[in-house]
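Visitor: A predicted structure for the sequence below; I have some questions about it.
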Amino acid sequence: MKKIYTLFSALCLAAAAPGTLSAQNNFKLVEESVSNPDNTPAPVYPVPSERQLKWNETEFYAFFHYGMNTYTNEEWGSGMERETVFAPTQKPDPRQWLEVAKKAHMKGGIAVVKHHDGFCLWPTATTEHCTRNSSGYGKNVDIPKEFADAAREFKMKYGFYISPWDMSSPYWGKKDSNGKYTDEYAKKVFLPQCVELAKYGNDQFEMWFDGATGGDHAGGYGSYTSSQKRTIDNAQTYYDIPNLRDSIHNLLPNVIMWGVGGEARWIGNEEGYSGQTCWSMGDAESGDENAWQWAAGESDAKSTKGWFWDSSKYNQPKSAETLFKMYLETVGRNATFLLNLPPNRAGLIDESLVTIMEDLGKLLDQRLGTDLAKTAKVTTDCTREAMGKGNYDAKNLTDGNKDTYWAAPDGRTSAVIELSWDTPQTVRYVSLMEYIKLGQRVKKFKIETSEDGVTYTERGNGQTMTTVGYKRIIPLNGSTTNYSASGFKAKSVRITIENAKACPLLHTVEVF
């Protein structure tokens, strides 16, 4: 609080309270709150919402493509498959799926519960094309329930993929006698399905909506066949997206509605990499520094050749080394990493893929598991003044608390951070995290190491050191492909922020 002394004229005071004041009592103490008592940095817009922040913190999570296509050896079904074709050879086990994901240090998963063929992996009230009409182990299977229960058991985040496009529904793309699209599909099928899924738990973190609406895929009602030629000309209107967003957000306050919500973006490929320059707003791999809406990137990628399991064509898993590279090029480049692990016809992840996930977890532990910054002395060439409850000290960079951060003073768009040890350390990676609650700022930086604390050598050559965002991991040898076994000896690591949109803010620096 600051104290402001205001002079009142004796005449005015006397008028306010006649006979109670004298000429010697002409001052009154007024307390007025300061607008920024903690000297908090002003935000750089756009900034993420609370649910966008929580979503970004998931970082690495699994995709589970499982359904009718698993039993037909197809990537895209027709919508005309008999329900009894969905025939698991034993009871599907979503608990095992998430257990495997956890071995690779994933923090959650998204289960595909309705693909474009329209078959629903739960006994929905919206269509007969669902597990209610399957047989054997498939009859009345409720994958969303099993998946949500398992996620809560493992304390992992969870969500569901539901295809808006539906080749099994006679309502999809249907027109009335005047040639206008009817709203029957949205009202009778799609929105009710989303609401049904929302009821499996209000703690869901993501609901995934694919943008596909046909193509050269022969199939049922909702397809571009020569006889049907059904299509839609405006998905936003046809699927009643504004109503969908409001309805689902009311039920699931922390869910990110991927593909329709305007809250996160497709990174622009399905290959497991984002742009080395990657803004959390805009489109595709690199984003756009000047875009007005926060939409961090998500990179979805396959661990096998195809999205769905198929022993004859697609079950060719990538190596742990390849997946580690993809991790560096997604999570390490300000994107989230959604890695597909396709269950087989027993409703289980193949043992070969289980082993690879275990190996990936070991690589992450070995290479990014021991943070040398925790034992370093941290100094900066400038620090924002602490006022009130505000604390912007350099020690916040290594305290392991995402809610504390170092900040430069207003007017500074460059700064130097130095981590030093009494004896040389072997270093291979540096990880930086901006305090994105107040916006993404860093536009250019560099990293140097010194073995003697005097002479410095620039590292990470070959890496474009522009943006940081939620997280940026720089391999000091400059390669995301080749692991530096010998590393670099360093008594000091120096990070120079060369340019930023406003005073830079970092909440974490890690050295591995």
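Guide: Structure's in. What do you need?

Visitor: could you use CA atoms for every contact and neighbour count after this?
Guide: OK.

Visitor: now the closest residue to Ala407 other than its chain neighbours: how far from Ala295?
Guide: Of all residues not flanking Ala407 in the chain, Leu505 sits nearest, at 4.5 Å (C-alpha to C-alpha, 6 or more residues apart in numbering). Between Leu505 and Ala295 the distance, using C-alpha to C-alpha, to the nearest Å, works out to 20 Å.

Visitor: can you count the residues close to Glu351?
Guide: 10 (other C-alpha atoms under 10 Å).

Visitor: repeat that for the one 4 residues further on.
Guide: Using other C-alpha under 10 Å, Thr355 is surrounded by 16 other residues.

Visitor: take this one as well and set it beside the first:
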Amino acid sequence: MYFCQRSTSFSRSSILSSRVSFLSSIGWWLIGALVAVLPARAQTPYAPTWTSLDRRPIPAWFTDAKFGIFIHWGVYSVPAYRPVSPRPYETYAEWYGADVYGNAALRQSFHDKNYGPTFTYRDFGPLFRVELFDPARWADLFARAGARYVVLTAKHHDGYCLWPTTAPYKQQWHSGVVGPKRDLAGELAQAVRARGLKMGFYYSLLEWESTSTANRPSGYYLPKADIEKYRIPDAQYVEKNSLWQLKELVTTYRPALLFADGEWDRSAAYWRSPEFLAWLYNEAPNKDEVIVNDRWGQGTRGQHGGYYTSEYASDNEKVGVQHPWEESRGMGQSYGFNRAENIENYSTSAQLVHQLIDIVSRGGNLLLNIGPAADGTIPVLMQERLVDIGRWLAINGEAIYGTRAWAPGAAKGAPQSLYYTAKGQDVYVLTTSWPTAPFVVAGVPAASHPTVTLLGSAVPVTYTTQRGQLLVQPPVLTLAQAPCQFAYVFKVHRADR
């Protein structure tokens, strides 16, 4: 800041100079204003190409969240059946339409026997009544489980929508008119957000009623009569159905996550996925928050889109992958509720906690699925598993949320019962069984003058040094002193960082 002494007389030249200076200032102000305004109007940073789309950063909330709840729920929850199989994917009860009703042998032995030969898949729709569905209770359970986000199957491969879609070909096949006559997606989204969790939607690009496939002898997933009655012409399918509904979900509910699936029979160009994603990233109301997965067309998994996906460890849970990724799986061998499964088919609470630890220690997220019943209740066994995980996270969550993989802990030859995560100045050693002998903390030199604590416990933890490395001595605890069940976490705080 500076001050000028006032003058009592002005020369013509000084007046001219002042005018020039004033006009110059106005000119620069206008240029500055244009620079500020034009980018907002003209900027379209993402083109509908994978080269452009793949450079979009992954929203930080996703890589910090670590644990989410997947929900497979729909008309397939009425029959809730598929024979249990030792082969991967072949116990999925949400595939009832294609692999029981659409399978000649199983249709005769199970479907026709129990429902009659004239009972079609769509006849299950009115029986999907969800009369006991309480979205607030669901959301309370998810929050109690320690989940940070929820993903609902807004539409699975059967084409039935859990919201009142306006898509022209689905006016008689959604929850607003068939079954509960409710906006299930909207109700749950509101309840989930009220508990401070992120809400996302799963959406199947293909539909068994319309999409042809080389994977079936008939060329289709369903019986010929269903195809002839409900098929959407190929020329209309994307424009008037899938693309329409994706944009509808985004503009109506503004999900934080979109989990695409059913991409395998067509190219990304057919699905117009790059076009949709460019719109999502550039123009959608939730463009800064939303994240998507990698299932947008043949060959896109693990290559394009947002975060990478695997299911039931089918891709070795992306071992060593640096890109953000997520493993999804059910508590049993199915995503949708399967009445054919017994207790032996379900993972224990300890196994699920161990899977969460393993996945997070390698930089991934766990999207753990539940399969509610057609009446809107969540099976008690599934509730118990979620509550158990939540109890463990209430004590040990700081070793999960917001952490990153600790590279030295992934070294070859490291004890398989020890897992590592890191956050800021802290390294966490997660052990799936109580260590009975001293253990070395990988990558933390003794010279860093760390402090070591056991999460959930006030019992002191001591350490010594061994060839410059930190050697932690597990304390001797009574059963009453154990901080939790299933797994334990030693926190190493480094004073040198």
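Guide: Looks like it came in fine. Predicted model, so just to flag it, every value in this text is computed and none were measured.

Visitor: TM-score for these two?
Guide: Scored against TM-score structural alignment, normalised by the length of the second structure, the superposed chains reach a TM-score of 0.57; 326 aligned residues with a C-alpha RMSD of 4.0 Å.

Visitor: that older thread, compare Leu505 and Ala295 of the first structure (neighbour count), which wins?
Guide: The neighbour count for Leu505 of the first structure versus Ala295, taken as other C-alpha under 10 Å, is higher for Leu505 (26 against 23).

Visitor: any idea how far the more buried one is from Ala111 of the first structure?
Guide: Taking C-alpha to C-alpha, one finds Leu505 of the first structure at 36 Å from Ala111 of the first structure.

Visitor: also Trp172 of the first structure?
Guide: Taking C-alpha to C-alpha, one finds Trp172 of the first structure at 23 Å from Ala111 of the first structure.

Visitor: report the contact partners of Leu454 of the second structure.
Guide: 460-461, 488-491 (C-alpha atoms under 8 Å, 6 or more residues apart in numbering).

Visitor: which one of these is nearest to Leu381 of the second structure?
Guide: Of all the contacts of Leu454 of the second structure, Leu381 of the second structure sits closest to Tyr488, with 23.7 Å by C-alpha to C-alpha.

Visitor: tell me, how many residues neighbour that closest one?
Guide: 24.

Visitor: how about Ser352 of the first structure?
Guide: Neighbours around Ser352 of the first structure, by other C-alpha under 10 Å: 11.

Visitor: one more: the one 10 residues further on?
Guide: Applying other C-alpha under 10 Å, we find 17 residues neighbouring Lys362 of the first structure.

Visitor: map it across to the second structure for me.
Guide: For Lys362 of the first structure, the aligned position in the second structure is Arg391, judged by TM-score structural alignment.

Visitor: close enough to count as contact, its match and Ala145?
Guide: Yes - between Arg391 of the second structure and Ala145 there is a contact under C-alpha atoms under 8 Å: 7.3 Å.

Visitor: could you point out which element follows the helix or strand harbouring Leu352 of the second structure?
Guide: Element membership for Leu352 of the second structure, per DSSP states H and E: helix 349-361. Heading C-terminal from helix 349-361 of the second structure, the first helix or strand you meet, by DSSP H and E, is strand 364-370.

Visitor: how big's the offset between that following strand and the first structure?
Guide: Strand 364-370 of the second structure differs from its equivalent in the first structure by a mean of 0.7 Å after superposition (mean C-alpha distance after the TM-score superposition for the first structure).

Visitor: could you find the closest non-adjacent residue to the residue nearest in space to the middle of the first structure?
Guide: Nearest residue to the geometric centre of the first structure (C-alpha atoms, centre = their mean): Asn56, 3.6 Å. Excluding its sequence neighbours, the residue lying closest to Asn56 of the first structure (C-alpha to C-alpha, 6+ apart) is Thr336, at 6.7 Å.

Visitor: what subset of the contacts of Leu454 of the second structure is buried?
Guide: Burial by neighbour count, judged by 16 or more other C-alpha atoms under 10 Å, picks out 461, 488-491 from the contacts of Leu454 of the second structure.

Visitor: next, give me the two most distant ones among the residues you listed.
Guide: That would be Val461 and Tyr488, which, of those, are the farthest apart (C-alpha to C-alpha) at 13.1 Å.

Visitor: rewinding a little: tell me the SS of the match of Lys362 of the first structure?
Guide: helix (DSSP: H, G, I helix; E, B strand; the rest coil).

Visitor: any idea how far Arg129 of the second structure is from Trp398 of the second structure?
Guide: For residue 398 of the second structure the amino acid is Glu, not Trp. Glu398 of the second structure is 40 Å from Arg129 of the second structure, by C-alpha to C-alpha.
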